[in-house]
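**Q** Predicted model, plus sequence, below.
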Amino acid sequence: MISETRYHGIVKASAWFDLLVTLPFITPWTMDILYSILRHQHHYWQFAGQMHDLNTANYLFANLMGSVIFVWSLLRILRTDIVTGRLDAVARYLFCLWQLYAWQHGFSSLILIFTFFELSFGIAQSLPVRRNASSSEPVLRPASA
């Protein structure tokens, strides 16, 4: 069990990580730069799998995802709480699932580096929290039958 203060620090750190990692996904121009860097690393380190050329639909969905994650990151930085940390953990597990799916279907194993961070932050944000005595934050509890 971790303290609420420590938990808030984890949520904020994960938000800053997301902000920095996904910032290049916000525009097609910055995405071009990022993807060329990732492709270069894929080839340089001889990762298994492939990194295909991107089309307009790839850019659209990546830019939409980058924009949503950018805003979600800002929310977690400005309003850090247990609820957003728990919801972010769920999102991270979903991201892990789809990254592993892509990897299993031939995408570059470079994705597993990102999966490691998603899983690590997801686990950290799923840890039980010891509430601070002065906290007025709502607690998520299972509904009673």
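**A** Right, received. Where do you want to start?

**Q** okay, CA-based contacts and neighbour counts for the rest of this
**A** Fine.

**Q** Run a quick neighbour tally on residue 42.
**A** Residue 42 has 19 neighbours, counted by other C-alpha atoms under 10 Å.

**Q** next, the one to line up against it:
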Amino acid sequence: MTPSQPAYLRLVRASAWYDLVVTAGFVTPWTYALLHTALSWTGETLGLGALPAREPMQVLYADLMGSVVIVWSLLRLRAPLPAHGLYDGVARALFSLWMAYALAAGASGVLWPFLVVEAAWGVVQLAPWWRTRAGAAGRRRTGRPAAGEGV
């Protein structure tokens, strides 16, 4: 799959639907309160640990993140472009990095499922770009298509 193929744009759109569903609870202080309670209960039940108590600054950052991700999701749903997949993949790599950092610093293990899914979405959205760059680099060096690449 290359970033210019319709399958890649379907992938970009699917990641946007995932974000819309998962992030909706972060958009308002009221929905975040419900989500926080549910995630804490789940973390405790599964032995992963609860989230820290809600505080005004935490709620603000959760709501800001939720708002930006929802708008970004709507953009990718309305007009998916290959570049949207590239930038979303990079953002997911950054999100994954910071989640891993938080987990290493002792954050609740309830982050693990989110980290796994973020990293997976990042890989599947960035892989076609890596393959495209590798193919282009091979063509520049040899003047021929890279192995497995069409003419």
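**A** Everything's here; your move. As the structure is a computational prediction, the values presented were derived from the model and not from experiment.

**Q** thought residue 15 of the second structure was touching residue 122?
**A** No. Look at residue 15 of the second structure against residue 122 with C-alpha atoms under 8 Å: they stay out of range, at 9.5 Å.

**Q** Tell me where the first structure has strands.
**A** All strands of the first structure, identified by DSSP state E, fall at 2-3, 129-130.

**Q** just these: most buried one?
**A** strand 129-130 (a mean of 14; mean count of other C-alpha atoms under 10 Å).

**Q** Can you name the residues in contact with that one?
**A** Outside strand 129-130 of the first structure, the residues that touch it by C-alpha atoms under 8 Å, 6 or more residues apart in numbering are 1-4, 7.

**Q** One more pass at 10 Å, please.
**A** For strand 129-130 of the first structure, contacts defined as C-alpha atoms under 10 Å, 6 or more residues apart in numbering pick out 1-8, 82.

**Q** Out of the strands of the first structure, which is closest to residue 98 of the first structure?
**A** For the strands of the first structure, the distance to residue 98 of the first structure is smallest for strand 129-130, at 27.8 Å, taking C-alpha to C-alpha.

**Q** chain center to the closest one: distance?
**A** Here the centre of strand 129-130 of the first structure is set off from its chain's centre by 23 Å, with C-alpha atoms, centre = their mean, to the nearest Å.

**Q** and what of stretch 121-128 of the first structure?
**A** So, by C-alpha atoms, centre = their mean, the centroid of stretch 121-128 of the first structure is 13 Å from its chain's centroid.

**Q** end to end, how far does that stretch reach?
**A** One end of stretch 121-128 of the first structure sits 14 Å from the other (C-alpha to C-alpha, to the nearest Å).

**Q** Report how many residues lie close to the residue nearest to residue 49 of the first structure when sequence neighbours are not counted.
**A** Taking C-alpha to C-alpha, 6 or more residues apart in numbering, and ignoring the residues beside it in sequence, residue 49 of the first structure has residue 108 as its nearest neighbour in space, at 4.0 Å. Look at residue 108 of the first structure: counted by other C-alpha under 10 Å, it has 21 neighbours.

**Q** For residue 108 of the first structure, give me its contacts.
**A** 38-39, 42-43, 46-52, 102.

**Q** Distance to residue 19 of the first structure added to those residues, as a markdown table?
**A** Output for these, formatted as a markdown table (distance: C-alpha to C-alpha, whole Å):
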| residue | distance to residue 19 of the first structure |
| --- | --- |
| 38 | 18 |
| 39 | 21 |
| 42 | 23 |
| 43 | 26 |
| 46 | 28 |
| 47 | 26 |
| 48 | 28 |
| 49 | 27 |
| 50 | 26 |
| 51 | 23 |
| 52 | 25 |
| 102 | 23 |
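
**Q** Could you pick out the buried ones from these?
**A** Buried members of those, scored by 16 or more other C-alpha atoms under 10 Å, are 38-39, 42, 47, 49-51.

**Q** I'd like these as CSV, with distance to residue 90 of the first structure appended.
**A** Output for those, formatted as CSV (distance: C-alpha to C-alpha, whole Å):
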residue, distance to residue 90 of the first structure
38, 26
39, 29
42, 28
47, 28
49, 27
50, 28
51, 27
